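please find the sequence and the predicted model below.
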Amino acid sequence: IRHHRGRPGGRAGAGRRVRRRGHRGLQHRHGKRHAGFPGPDHLHAPAVAAPAQRRGPHLLRRAHPAGRAVHRRSAPRVEAQPGAPGQPGVHLLRRPGARILLPAGRRETPEPLDTYGYYDQLSSHPASDLRRDTVLNLAEMGIPVKYSHHEGAPSQHEIDLQYTDALTMADNVMTARMVIKELAQQQGVYASFMPKPFSTSNGSGMHTHQSLFRGNSNAFYDPDDDLHLSVIGKRFIAGLLRHAPEITLVTNQWVNSYKRLVPGYEAPVHVSWTMSSRLDLIRVPSYKAGYETSLRVEYRAPDPACNPYLAFSALLAAGLKGIEDEYPVPSPITSDVASMSAEERTARGIGRLPTSMGEAITLAENSELLRETLGDFVYETLIRNKKQEWEQYRSTVTDYEISRYLPLL
């Protein structure tokens, strides 16, 4: 699989040939959307930023090998080579002040740095200046950016990383997070990769584009298919669909992640795939003649808070399981899945993603695929820490409860 992001002027790094039936010689490419934080299990060990000058490249140490080792568990199944573009998104907030308390005892609410919308052009504004500096710094570090622009929510910005192999993409996502946060800190603002910082606007996703290659040929492409999608591509999609609920704890690993996965905010809720709509879990971008290598699968659930090493490994494992076991793929959805009745979705076999971390934990606990992919130690540590986090959240009295029930009860 190739994570769509490549080395400037270089060829993708070679990996090991496949020894599994059904997909010999395939290569994994990934693409990423929206950078973020790994979970409290500390298995990610993010890169550590060293002091850097305002306009010079930021020096970061390599990410801790623990998270990378998990991804290498899947690497022997495909040859790691480059592939799909990634799009890290970030909210820029005015710093709320260390522990300034309001009369009610609540911490000051963060204020968006701007209130602009999708693709708004900010010719001279701290937010656009910060985004430009980020792109320039990443380029100096050998992490090229395909696109960058303002997203739909207030102070929400998107940076699309150029495609590369999955492991390098995960490294680049971790580096980009640190660079973005450090540059923001220098400007006196706060860069947050929280999936849903504001309840009334769209959250940030990390849409991941994936493709499988044999040498220089896209294994997802079939010129004779009506959708130009090969049997391998369809079975890869089928694997993602079947295992999506059980791997959601890895792709969406925080309590706040599930505040994003709700109807009405351009985030996937139902387990379906399409060739057009941006509301389904999986989208296959329209094929353009002459661009066979660009045919790819976009998985839209991951958010900026995920650990990219674990997330990419889980996505790869799910897709390859579909290929190995020859899962049948349902027909793509051509209508609005959100407007269907519950009965219609059930009749068409359309499931739903977990609605809370608690539900995601239960599904992950029963996942043989996730245990096999992560390994016993990482898997058990993840489950244990997420249970602890969920229990802490469940026992916390929130501002919502105070404002709604205190005057009433």
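Perfect, I can see it now. Residues are numbered from 1 along each chain as shown.

C-alpha only now, for contacts and for neighbours.
Noted.

what segments of the stretch 201-350 of the chain are strands?
208-214, 217-218, 270-271, 273-274, 282-283, 297-299 (DSSP state E, counting those that start in this stretch).

and the gap between residue 404 and residue 260?
22 Å (C-alpha to C-alpha, to the nearest Å).

higher neighbour count, the two?
residue 260 (29 against 10; other C-alpha atoms under 10 Å).

I'd assumed residue 195 was in contact with that one.
Yes - with contact defined as C-alpha atoms under 8 Å, residue 260 counts as touching residue 195 (6.3 Å).

what is in contact with the two at once?
By the contact definition C-alpha atoms under 8 Å, 6 or more residues apart in numbering, residue 260 and residue 195 are jointly contacted by 203, 204.

sorry, back to before: in TSV: the strands of the stretch 201-350 of the chain, plus mean neighbour count.
Formatted as TSV, those follow (neighbours: other C-alpha atoms under 10 Å):
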stretch	mean neighbour count
strand 208-214	29
strand 217-218	18
strand 270-271	22
strand 273-274	25
strand 282-283	26
strand 297-299	26
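
quick one: the ones you listed as JSON lines, columns for distance to residue 79 too.
What follows is the strands of the stretch 201-350 of the chain, written out as JSON lines (distance: least, C-alpha to C-alpha, whole Å):
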{"stretch": "strand 208-214", "distance to residue 79": "9"}
{"stretch": "strand 217-218", "distance to residue 79": "13"}
{"stretch": "strand 270-271", "distance to residue 79": "28"}
{"stretch": "strand 273-274", "distance to residue 79": "26"}
{"stretch": "strand 282-283", "distance to residue 79": "23"}
{"stretch": "strand 297-299", "distance to residue 79": "18"}
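
tell me which of these approaches residue 94 most closely.
Residue 94 lies closest, by C-alpha to C-alpha, to one member of the strands of the stretch 201-350 of the chain: strand 208-214, at 28.7 Å.

which helices and strands does that closest one pack with?
strand 2-3, strand 26-30, strand 297-299 (3 or more C-alpha pairs under 8 Å, 6 or more residues apart in numbering; DSSP states H and E).

which secondary structure elements does the second one contact?
Which is strand 26-30. Right, strand 26-30 is packed against strand 2-3, strand 79-80, strand 164-165, helix 166-186, strand 208-214 by 3+ C-alpha pairs under 8 Å, 6+ apart.

take this one as well and set it beside the first:
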Amino acid sequence: MTEETTEPLGSTPYGHAEERARAAAARLTAAGVHGTALTWVDNAGITRVKAVPVGRLAETVRMGVGMSPCFDVYLVDDSATSSPHIGGPDGDLRLFPDLDRVTVLAAQPGWAWAPVDRYEQDGTPYVACQRGFARRMAERALSEHGIELRMGLETEWIVTRGPLPQTGAELEYPSTGPAYGMARLAEMADYLRDILEALAAQGVEVLQIHPEYAQGQFEVSVAPSDPVGAADLTVLVRETIRAVSLRHGLTASFAPVVEPGGVGNGGHLHLSLWREGRNLCAGGEGPFGMEPESEAFLAGVLRELPALLAIGAPSPASYLRLRPSRWAGAHQCWGLETREAALRFVAGGERAPEAANAEVKCVDAAANPYLLTGSVIAVGLAGLGAGLRLPPPITGNPVDEGIQPRLPTSLAVALGHFERSGVLREALGEALFGAVAAVRRAESELFDGATPLEIAAATRGRY
């Protein structure tokens, strides 16, 4: 279910929405819902949650739910670090659910879900709220340039039987069919049908679902949305897949790699720029039909890719996936329908110019989707402001051409680029920028000297 509003929830605490929350609670109760999961995603990419009984939804909208800011410096293993502005046992925040996003969870009977915005105790927006950051960047694109962003994140996952071991134990996969094979779909037909059914019941428009390359791997793509909505959908889709998997006796992993040496899970981000209903990625005189604003935006993204990796490829495990000749986008280059390029342009064609978009391929599902969408907008706007132009596109494999710069091959190297990025520092603000940097540094140190198998085993069950 989705509640409608004429006011932009998230700009202030939601005390004014208490009456709406009571009506929503009544409808949730009538639908057999007893609890609402309230989620946010921390800087390590972990979806955290607090839940409230449906009967307390109105009070939650009025007063919020308490949660410590220390989770912004938690690591993937639930240990913690500290940063100049965030960390330690002091302080408290208030979590306010977005009533526009309240959804009855089809695969978790008796439960609903809503993402939250985070506020200080005095009602001011929390400066390190990742969802608020994504919203600010989207609003900035609209207010400064009249541009609306449409975004969508692909969801790839690998499914295994039983829980994922945190050791080198052999994994058991529920299917043996070939990559992209109908045989694998037939083996998993009931499972994939239940995923489609659950997503449809939740109002999620699925564009496609299919077996992927790695053993036990699948992918689902959903319709694009605004940047905050795209990040919300990513959380909802993953948790729906997780719940359906558990009901089938399976475990879904969205980690960058499940087994080292194999093809991992990407979290590719698709984006297009729109003004007054027109797609600026098509119909222009720039490369492959781009308008100049679209070219400048994408040039800004391409320029900042080494720094963006600290946002979009945030785990040491990410660099086990980000290898050449695996369609992971390991080189800092772009091209038309070139799946080895980190930035791939899709022209859409004469039949569907509205489908023209760009795909950032070098990112994975360990990323906080709100940080990712907001950061891509920030660097794109910097390119737009500077009037950047794209370099010549590549064709073929960048390895064969031998002249395309390789993106960072470790989290530590990506972190160095991130810390030198004035664009991202300004956009994120000192508190959020510092917390992200602290988490990346601590996770890099956490896995320093670990083998690829140790890194994969320690992280594959966390996302």
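That came in fine, so what should we check first? This one's a predicted model, so the numbers in the text were calculated from it and none came from an experiment.

TM between them?
For this chain pair, the superposition-based TM-score is 0.78 by TM-score structural alignment, normalised by the length of the first structure; 358 aligned residues with a C-alpha RMSD of 3.2 Å.

hmm, back to that, deepest-packed of the helices and strands packed on strand 26-30 of the first structure, please.
With neighbours defined as mean count of other C-alpha atoms under 10 Å, those peak in mean count at strand 2-3, which reaches a mean of 34.

about what we covered before: distance to residue 385 of the first structure added to the helices and strands packed on strand 26-30 of the first structure, as a markdown table?
Formatted as a markdown table, these follow (distance: least, C-alpha to C-alpha, whole Å):
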| stretch | distance to residue 385 of the first structure |
| --- | --- |
| strand 2-3 | 28 |
| strand 79-80 | 30 |
| strand 164-165 | 29 |
| helix 166-186 | 21 |
| strand 208-214 | 25 |
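
for residue 72 of the first structure, find the nearest of the ones you listed.
Nearest to residue 72 of the first structure, of all these, is helix 166-186, at 8.1 Å by C-alpha to C-alpha.

where in the second structure does that closest one fall?
Aligned by TM-score structural alignment, helix 166-186 of the first structure falls on residues 227-247 of the second structure.

next one: that stretch to chain centre, how far?
Between the centre of stretch 227-247 of the second structure and the centre of its chain there are 10 Å (C-alpha atoms, centre = their mean, to the nearest Å).

quick one: average offset of it versus the first structure, please.
In the superposition with the first structure, the average deviation recorded for stretch 227-247 of the second structure is 1.0 Å (mean C-alpha distance after the TM-score superposition for the first structure).

what's that stretch in contact with?
Counting by C-alpha under 8 Å, 6+ apart, 47, 105-108, 115, 131, 134-135, 138, 149-153, 155, 159, 191, 194-195, 198-199, 204, 224, 251-252, 254, 369-370, 373-374 sit against stretch 227-247 of the second structure.

got it, and stretch 386-397 of the first structure?
40, 41, 253, 255, 357, 358, 361.

distance of residue 409 of the second structure relative to residue 386 of the second structure?
28 Å.

circling back to that earlier point, right, and the helices and strands packed on strand 26-30 of the first structure - which one's nearest residue 109 of the first structure?
It's helix 166-186; of these, that one is closest to residue 109 of the first structure (C-alpha to C-alpha) at 17.9 Å.

now do the closest one against strand 208-214, angle only.
Relative orientation of helix 166-186 of the first structure versus strand 208-214 (axes from the mean of the first three to the mean of the last three C-alpha atoms, to 10 degrees): 150 degrees.

check the offset of the helix or strand following helix 166-186 of the first structure from the chain's centre.
Note on helix 166-186 of the first structure: by DSSP states H and E, the next helix or strand toward the C-terminus is strand 189-192. In terms of C-alpha atoms, centre = their mean, the centre of strand 189-192 of the first structure is set 19 Å apart from its chain centre.

how far apart are strand 189-192 of the first structure and its match in the second structure?
With mean C-alpha distance after the TM-score superposition for the first structure, strand 189-192 of the first structure averages 0.5 Å from its match.

quick check: closest non-adjacent residue to the residue most central in space within the second structure.
Nearest to the mean C-alpha position of the second structure, by C-alpha atoms, centre = their mean, lies residue 369 at 2.5 Å. Taking C-alpha to C-alpha, 6 or more residues apart in numbering, and ignoring the residues beside it in sequence, residue 369 of the second structure has residue 231 as its nearest neighbour in space, at 5.0 Å.

residue 372 of the second structure versus the one you found, what's the distance?
From residue 231 of the second structure to residue 372 of the second structure the distance is 9 Å (C-alpha to C-alpha).

ok, now residue 204 of the second structure?
Taken as C-alpha to C-alpha, the span from residue 204 of the second structure to residue 372 of the second structure is 21 Å.

likewise for residue 422 of the second structure?
17 Å.

okay, these two: which has more neighbours?
Neighbours were counted for residue 422 of the second structure and for residue 372 using other C-alpha under 10 Å; residue 372 has more, 25 against 11.

what does the more buried one align to in the first structure?
Checking TM-score structural alignment: residue 372 of the second structure goes with residue 311.

its match touches residue 251, doesn't it?
Yes - contact criterion C-alpha under 8 Å: residue 311 of the first structure and residue 251 qualify, at 5.1 Å.

quick one, helices of the stretch 101-250 of the first structure?
Secondary structure of the stretch 101-250 of the first structure (DSSP state H, counting those that start in this stretch): helices located at 126-140, 166-186, 231-251.

how about the stretch 301-409 of the first structure?
So, for the stretch 301-409 of the first structure - with DSSP H, counting those that start in this stretch - the helices run 308-324, 342-347, 357-365, 368-374, 376-394, 399-405.

can you redo the ones you listed as JSON lines with distance to residue 13 of the first structure?
Formatted as JSON lines, these follow (distance: least, C-alpha to C-alpha, whole Å):
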{"stretch": "helix 308-324", "distance to residue 13 of the first structure": "17"}
{"stretch": "helix 342-347", "distance to residue 13 of the first structure": "43"}
{"stretch": "helix 357-365", "distance to residue 13 of the first structure": "32"}
{"stretch": "helix 368-374", "distance to residue 13 of the first structure": "22"}
{"stretch": "helix 376-394", "distance to residue 13 of the first structure": "26"}
{"stretch": "helix 399-405", "distance to residue 13 of the first structure": "50"}
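
so which of these is the most surrounded?
Taking mean count of other C-alpha under 10 Å, helix 308-324 is the most buried of the helices of the stretch 301-409 of the first structure, at a mean of 26.

okay, the helices of the stretch 101-250 of the first structure in a markdown table with distance to residue 380 of the first structure next?
As requested, those are exported to a markdown table (distance: least, C-alpha to C-alpha, whole Å):
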| stretch | distance to residue 380 of the first structure |
| --- | --- |
| helix 126-140 | 35 |
| helix 166-186 | 22 |
| helix 231-251 | 13 |
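
which one of the ones you listed lies closest to residue 112 of the first structure?
helix 126-140 (10.0 Å).
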